[in-house]
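> Turn this into a structure:
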Amino acid sequence: MGAGVIIQDVEGEVLAALSMPRSNISSPGFAEVNALWRAMQLGAELGIEHTIFKGDALGIIRAVNSKDENWEWNGPKVEVIKAVLANRPFWKIQHTYREGNKVADFLAKFAYTVNKEKVWIEDGPGGLYSFVIQDKIVMSEYE
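The predicted model follows:
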């Protein structure tokens, strides 16, 4: 599988992008939790203080935002994510529709073309910006 992470500012401009190939992933939910965890790690590495992490896996978003313990989808990592969020009050996690998450999908598919994790700062692989524009258009329709 491949995972993709995009970090954008409030105007939707690209701050960082990540593609990471992964193997031996047992389920889509497990993959989504690991992608969220890596996005959070990248945010911490870049010193991002205020952010909203968005994902299209509604079950995962609900699990990490719930006060109840959740042991589905690699439960220990879900609980670690919750603990990190508790210590970072300006980090939020919210659901976005798949139609508005095409950049991350593009980066996940791009991961199939690389042997190891690839990170871009204020850039991304060729073709990225057409998906950035598409996501901006879709998200403006939902607002």
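
> okay, CA-based contacts and neighbour counts for the rest of this
OK.

> Going along the chain, name the strands of the protein.
Per DSSP state E, the chain carries strands over the ranges 2-8, 14-21, 51-55, 91-95, 118-121.

> Quickly compare these and say which is most buried.
strand 2-8 (a mean of 24; mean count of other Cα atoms under 10 Å).

> quick one: residue 124 and residue 13 touch, right?
No: at 11.4 Å, residue 124 and residue 13 do not qualify as touching, with contact defined as Cα atoms under 8 Å.

> neighbour-wise, which of those two wins?
Using other Cα atoms under 10 Å as the criterion, residue 124 and residue 13 rank with residue 124 on top: 19 against 16.

> For that one, give its distance to residue 74.
29 Å (Cα to Cα, to the nearest Å).

> structure for this one too, so we can compare:
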Amino acid sequence: MVPLVKALKEEVLPLIHVVLEPKRFLSLHQQPVSTFPRQQARAKEAKWIPPDLHSFKTNFDGAMFTDTGKASLGVVIQDHAGEIITAFSEKIPQPPSVTYLELLAARGVAIFVHKVGLQDSILEGDSEIVINSLQKGDMFQSAYGHLFKDTLFYVHSLRSFSFSHSYRKGNSVPDALAKKASFCSNLTVWMEYVPSDINTFVLADKPSS
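Sure, this is the predicted structure:
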């Protein structure tokens, strides 16, 4: 197994420090489910779409802050009822492009999901270029190849997964988390809740009873 810090190379994400509590929580809530196809899930709609019963969806996004030379990642894991399992926002050095940033987010999510012990998840982002490339496997020879390989390495350790594209309105929670990082310390993690300003987006996305 590739050590976390080595796998993250120069854009190290100190997620190893925050995985123990989520892993204990998931051990109580995760149940065996039939695997879902490794393909794009019901994604291209404006509103966040929940996963199937006893499954999880992990949404991710990135944000650039050109005035400070920083960027950030926002990640949220939710269950079929839209309840928060865990979420984090993190500042990172500004990468050379938005595509690079979105791939950093995808790789960070893949590592985080693996480390917290999640076995089944849809991984959803709003970069169509990145999601399509992860689905098709056509970035190995690009400048982003090392990020692409790391992402696939970790998701293939899951029992089942799929990559899904969402429009920005369906990815509002991680978008808000990423933007919140500009006002937070380098890494902020929440367990089973998010701050009230972020929770507004969570409630708007919750499925009807």
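
> In structure 2, what stretch matches stretch 19-28 of structure 1?
The aligned range for stretch 19-28 of structure 1 in structure 2 is 89-98, by TM-score structural alignment.

> what comes up buried for that stretch?
For stretch 89-98 of structure 2, the neighbour count (16 or more other Cα atoms under 10 Å) marks 89, 90, 91, 92, 93, 94, 95 as buried.

> likewise stretch 58-68 of structure 2?
58, 59, 60, 61, 62, 63, 64.

> Please, which helix or strand holds the fifth one?
Translated: residue 62 of structure 2. strand 56-65 (DSSP states H and E).

> on that earlier part again, need the buried residues of stretch 58-68 of structure 2 in a markdown table (columns: distance to residue 152 of structure 2).
Rendered in a markdown table, the data for the buried residues of stretch 58-68 of structure 2 read as follows (distance: Cα to Cα, whole Å):
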| residue | distance to residue 152 of structure 2 |
| --- | --- |
| 58 | 15 |
| 59 | 16 |
| 60 | 16 |
| 61 | 18 |
| 62 | 19 |
| 63 | 22 |
| 64 | 24 |
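
> between these, which is nearest residue 101 of structure 2?
Using Cα to Cα, residue 62 comes nearest to residue 101 of structure 2 of the buried residues of stretch 58-68 of structure 2, at 6.2 Å.

> so what's whatever residue of structure 1 lines up with residue 133 of structure 2 closest to, chain neighbours aside?
Matched across to structure 1, residue 133 of structure 2 falls on residue 63, judged by TM-score structural alignment. Nearest non-adjacent residue to residue 63 of structure 1, counting by Cα to Cα, 6 or more residues apart in numbering: residue 70, 6.2 Å away.

> Hmm, residue 79 and the one you found touching each other?
Yes: contact between residue 70 of structure 1 and residue 79 holds when scored by Cα under 8 Å: they sit 7.2 Å apart.

> what sits against residue 49 of structure 1?
88, 90, 91 (Cα atoms under 8 Å, 6 or more residues apart in numbering).

> separation between residue 104 of structure 1 and residue 122 of structure 1?
15 Å.

> Between those two, which is the more surrounded one?
residue 104 (27 against 12).

> From residue 157 of structure 2, how far off is the aligned partner of residue 108 of structure 1 in structure 2?
Under the alignment by TM-score structural alignment, residue 108 of structure 1 pairs with residue 178 in structure 2. In this view, residue 178 of structure 2 and residue 157 of structure 2 are 26 Å apart by Cα to Cα.

> Give me the more crowded residue out of the two.
With neighbours defined as other Cα under 10 Å, residue 178 of structure 2 and residue 157 compare such that residue 178 has more, 24 against 15.
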